[in-house]
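**Q** What would the 3D arrangement of this be:
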Amino acid sequence: MASPEITLEAVPSASEIDPADWNACANPQSPFAASAGTASCPGLKPAYNPFVSHAFFKAAEASGSATIRTGWAPRHLIAKMDGRIAGIVPCYLKSHSQGEYVFDRGWADAYERAGGRYYPKLQVSVPFTPAAGPRLLIRGDADREMIGGALASGLVALCGVSKASSAHVTFAREAEWRFLAAQGFLQRTDQQFHWQNQDFAGFDDFLATLNSRHRKAIKRERREAVTNGITIHWMRGADITEEAWDAFFDFYMETGSRKWGRPYLTRAFFSLIGESMADDVLLVMARRNNRWIAGAINFIGSDTLFGRNWGAIEHHPFLHFEVCYYQAIEFAIKHRLQTVEAGAQGEHKIARGYLPQTTYSAHYIADPGLRRAVADYLKRERAYVDEVGRELAEAGPFRKVDEAP
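**A** Sure thing, here's the model as predicted:
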């Protein structure tokens, strides 16, 4: 029997890929995968990750957020088997290392000091989104090893065609990380801080698992966060109006301008996700004196709440912790979600019940000399990440087995 023919192609826009084909690869277990719609309903969409949906990538690109002008030129790699799309790698040809949250600027500086040219590079990721998820998107009825191997080889080939120095697969799943290592990619780890649901019936059940000092501190922070007449509101679906998006964008711009200098997402991006995936979004908004003063945007998966951007135009003690962390825990408990991913960095999250979790990335580097240097660095970095993760977990806020409540 003849082997099936696999062809590879890179396309310059998510809009050139049929949403049904994209979603069938991105979320193959979802009963809605064959649909262009992306409305999320926890419990009805197993293994659903909103960030790899077609709607998210289309919004990022159509809004002008991830485009060649901003240094994110789409080069989505498609694998077709007998003419049908069987796999996709969401990929960008990049002229910088901004908006990735896995830092390689040191590699770029060293290579360019040695006379090399690090940019452009290929970035396999969700733009501006440090959330774990699939990166080799493979249709559920396809041979995963065969299509995965073709996609990995295709990335290496695309590096050559694009004159890119490297290909970086960031915030991948651990299984993909191991698979890509077998294809010759270098392995890198880092850590984030995630909250895990233990089938809590309410927030007080979660608090009961903490030691006395941290339990009292969280209760105090929550009380003080909503003084001065502040109220907290959850908004989803049709409740998220353009007026709410206007307010949230003001928060995002104010905070993003201080943190990064230039925020990544345009105002149009939020309107587009409001049109195409509003039920996948949770806005937690704070209101005082009849106006919105702060907010955080979260995306809802089948078992995970992904915390993303936060901003405020008024600054009140502990309001950030309330809006971003404690309200996310409340929502996860109410909707029986297993995990809250609170974004990149932030050891301060440990005291709020978020513990270190390993994140994974895989890197193909074309130049043998740079590859050897990076491989040596990553070996030492992985050991450091493991050790720090153990130390931070031991310092967590949870009660020891023999500790009184």
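**Q** Could you use CA atoms for every contact and neighbour count after this?
**A** Fine.
**Q** which stretches of the stretch 151-300 of the chain form strands?
**A** 166-172, 186-196, 231-235, 281-288, 291-300 (DSSP state E, counting those that start in this stretch).
**Q** Quick one: closest of those strands to E224.
**A** Nearest to E224, of all the strands of the stretch 151-300 of the chain, is strand 231-235, at 11.8 Å by CA to CA.
**Q** Packing partners of that closest one?
**A** On a contact count with 3 or more CA pairs under 8 Å, 6 or more residues apart in numbering; DSSP states H and E, strand 231-235 meets strand 281-288.
**Q** quick one: contacts of the strand it packs on?
**A** Applying CA atoms under 8 Å, 6 or more residues apart in numbering, the external contacts of strand 281-288 come out as 228-237, 240, 292-300, 323-324, 327.
**Q** from those, which would you call buried?
**A** 230, 232, 234-237, 240, 292-300, 323-324, 327 (16 or more other CA atoms under 10 Å).
**Q** contacting residues around L355?
**A** Counting by CA under 8 Å, 6+ apart, L355 has contacts Q192, F193, H194, W195, K349, L392, A393, G396.
**Q** Which residues are in contact with the spatially closest residue to the last one that is not a sequence neighbour?
**A** Residue nearest to G396 in three dimensions, not counting chain neighbours: I350, with 5.9 Å by CA to CA, 6 or more residues apart in numbering. Taking CA under 8 Å, 6+ apart as the contact definition, I350 lies against F193, P356, L392, G396, P397.
**Q** Would you double-check that I350 falls in a strand?
**A** No. Under DSSP: H, G, I helix; E, B strand; the rest coil, I350 falls outside any strand and is assigned helix.
**Q** let's see this one next to it:
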Amino acid sequence: MAFHFSFISKISDISSAQWQALAQNAGPFLQHGFLSLLESTECVGEATGWQPMHLIIYDDNVPIAAMPGYIKYDSYGEYVFDHSWANAYHQYGYSYYPKWISAIPFTPVTGPRLLLADHVKEDVVRTYAAQAIDTLAQQNISSAHILFPPLKCAGAAVTAGYLKRVNVQFQWHNYDYQHFDDFLAALTSRKRKALRKSRQQLSAANVTIKRYTGADISAPEQDFFYLCYQQTYLKRSGHNGYLSEGFFKGLFATMAENMLLVVAYQDENPVASALFLYDATGLYGRYWGSLVEIDGLHFECCYFQGIEFAIEKKQPLFNPGTQGEHKILRGFEPIYCVSFHKLFAPAFHHAVSNFLYQETPAMVEYYHQAAEVLPFNNTFLPNLKTMKTPDVHMDNRETKQRNDK
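**A** The predicted model follows:
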């Protein structure tokens, strides 16, 4: 093996075929087309605080591994909140930015971050990738961060000197449901009645829902969706959103077969819309907006329509987006998600280690509290195919012990 690496400033520096050979089964957001659209429509770039800097590892001249990466000049659009760390740097007269992150911009969805060719040995390449990232310390980069990788990567990341941060999201799992009524039957009577009542109220308000996929997503539906998307950000943040109309137009043109668009109509006029991406790995709810306020409309468009679609398409899971305890009572189970962090200045790395050691138990407690209020009935609960809860605090305990020596 003759490994060497490079950091590329645009994803077009590697061909789509070469990237796709590494990104098989990596989910829709790591496809060359998705990442390329972010760059070509200038949704990412130095002016946005997301400067592409993807890591490519070669064996001779053949790409065998890749990590999507960005130089960041702020912490917006990451969903792993480290502003207090940046403030600490500032207080001591240092700069936390720029930093390097491996992540999908504006997309807090767990998935692989190190993309590998089928024939390579994962442990060998992981070690080399960690060494390659460490060279960023020589380029005035304060730190390296890997956001929303699989939990199973924790051991290798900690061995490479990274700190693990734990958070909780909510995800729907498909327990071999054949119909939406099977999912309803798994809920407690009270929750089942509440869901049916919500749908009846929408019907009484003359609200109808349509789902569009593939070539059925026509230009009028696309335009209406983007109007809704803009409205959401205008209400919340006073701007039109991180992603441009050109990005979504390109997405509809190139990835429509991986897209579900839900549109709500009242008196036959479109009033709300939600956009999902999907492939064999699962269904992912990402973007939503509404022009009117109607009780239950958000839950119907963003959650229950997604669940129905996932059951019909036999999707293994449905990730509806980040945050929101309200998802629990609608059948979404808590799951751990993680990020890994290496601060190149030892004193700051040690300080963050202590911070995470104190933060993690609160996340574990939150996870267990959420699991206690799942809305499934006593008949169904024993059949939940949940794995044994991992000891997510273990790595941080061991890291603290090392640091304290």
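**Q** Need the TM-score from the superposition.
**A** Aligned and superposed, the two chains score 0.91 in TM-score terms (TM-score structural alignment, normalised by the length of the first structure); 380 aligned residues with a CA RMSD of 1.4 Å.
**Q** Can you find the partner of the residue nearest to G396 of the first structure in the second structure?
**A** The equivalent of I350 of the first structure in the second structure is I328 (alignment by TM-score structural alignment).
**Q** thinking again about what came up before, out of the contacts of I350 of the first structure, which are buried?
**A** Applying 16+ other CA under 10 Å to these flags F193, P356, G396, P397 as buried.
**Q** what residues are up against the last one?
**A** It refers to P397 of the first structure. For P397 of the first structure, counting by CA under 8 Å, 6+ apart, the contacting residues are L210, N211, H214, I350, A351, R352, G353.
**Q** can you tell me which of the residues you listed lies nearest to W245 of the first structure?
**A** Nearest to W245 of the first structure among the contacts of P397 of the first structure, with distances taken as CA to CA, is R352, at 27.8 Å.
**Q** and the residue in the first structure that Y76 of the second structure lines up against, how many residues sit next to it?
**A** Using TM-score structural alignment, the equivalent of Y76 of the second structure in the first structure is Q98. Close neighbours of Q98 of the first structure, defined as other CA atoms under 10 Å, add up to 18.
**Q** Show the contacting residues for Q98 of the first structure.
**A** Q98 of the first structure neighbours (CA under 8 Å, 6+ apart): none.
**Q** so is it in a helix, a strand, or just coil?
**A** coil.
**Q** mind listing the helices in the stretch 151-300 of the second structure by residue range?
**A** 154-159, 180-186, 189-204, 219-237, 245-255, 297-299 (DSSP state H, counting those that start in this stretch).
**Q** how close does the aligned partner of I68 of the first structure in the second structure get to P105 of the second structure?
**A** Aligned counterpart of I68 of the first structure in the second structure: E46 (TM-score structural alignment). Using CA to CA, to the nearest Å, E46 of the second structure is found at 13 Å from P105 of the second structure.
**Q** which of those two has more neighbours?
**A** P105 (22 against 14).
**Q** secondary structure class for that one?
**A** Assignment for P105 of the second structure (three-state DSSP): coil.
**Q** and stretch 173-182 of the second structure, which stretch of the first structure?
**A** Going by TM-score structural alignment, stretch 173-182 of the second structure sits over residues 196-205 in the first structure.
**Q** which residues touch the matching stretch?
**A** Outside stretch 196-205 of the first structure, the residues that reach it (CA under 8 Å, 6+ apart) are F206, I329, E330, A332, I333, K334, R336, L337, Q338, T339, V340, Y354.
**Q** Drop anything exposed from these.
**A** F206, I329, E330, A332, I333, R336, L337, Q338, T339, V340, Y354.
**Q** The second structure: which residue goes with the fourth one?
**A** By TM-score structural alignment, A332 of the first structure lines up with A310 in the second structure.
**Q** Where does that match fall, secondary structure wise?
**A** helix 305-312 (DSSP states H and E).
**Q** quick one: that helix to the first structure mean distance?
**A** Compared with the first structure after fitting, helix 305-312 of the second structure has a mean deviation of 0.4 Å; criterion: mean CA distance after the TM-score superposition for the first structure.
**Q** can you count the residues close to the corresponding residue of the first structure for S102 of the second structure?
**A** The alignment partner of S102 of the second structure in the first structure, by TM-score structural alignment, is V124. By other CA under 10 Å, 28 other residues sit near V124 of the first structure.
**Q** what does R196 of the second structure give?
**A** Neighbours of R196 of the second structure using other CA under 10 Å come to 11.
**Q** Any figure for the gap between the counterpart of it in the first structure and Q192 of the first structure?
**A** R196 of the second structure maps onto K219 of the first structure when the alignment is built from TM-score structural alignment. Look at K219 of the first structure and Q192 of the first structure: by CA to CA, they are 24 Å apart.
**Q** and if you look at F57 of the first structure?
**A** For F57 of the first structure, the distance to Q192 of the first structure - CA to CA - is 23 Å.
**Q** One more: A62 of the first structure?
**A** A62 of the first structure is 29 Å from Q192 of the first structure, by CA to CA.
**Q** between these two, which one's more packed in?
**A** Q192 (22 against 17).
**Q** what sits against that one?
**A** Per CA under 8 Å, 6+ apart, neighbours of Q192 of the first structure: E341, A342, G343, A344, Q345, G346, L355, P356, Q357, T358, T359.
**Q** now do L243 of the second structure
**A** L38, C43.
**Q** Now do the residue mapped onto it from the first structure against A286 of the first structure, distance only.
**A** The alignment partner of L243 of the second structure in the first structure, by TM-score structural alignment, is L265. Distance of L265 of the first structure to A286 of the first structure, computed by CA to CA: 21 Å.
**Q** same thing with S95 of the first structure?
**A** From S95 of the first structure to A286 of the first structure the distance is 37 Å (CA to CA).
**Q** cool, T231 of the first structure as well?
**A** 6 Å.
**Q** and what of K349 of the first structure?
**A** 20 Å.
**Q** how many other residues sit next to the counterpart of A142 of the first structure in the second structure?
**A** Residue correspondence to the second structure (TM-score structural alignment): A142 of the first structure is matched to V120. V120 of the second structure has 12 neighbouring residues, counting by other CA under 10 Å.
**Q** Let me see the contact set for V120 of the second structure.
**A** I64.
**Q** Could you look up the SS state of it?
**A** Classified using three-state DSSP, V120 of the second structure is coil.
**Q** That one and R192 of the second structure, how far apart?
**A** 48 Å.
**Q** and the longest helix for the first structure?
**A** Ranked by residue count, the top helix of the first structure under DSSP state H comes out as helix 368-394.
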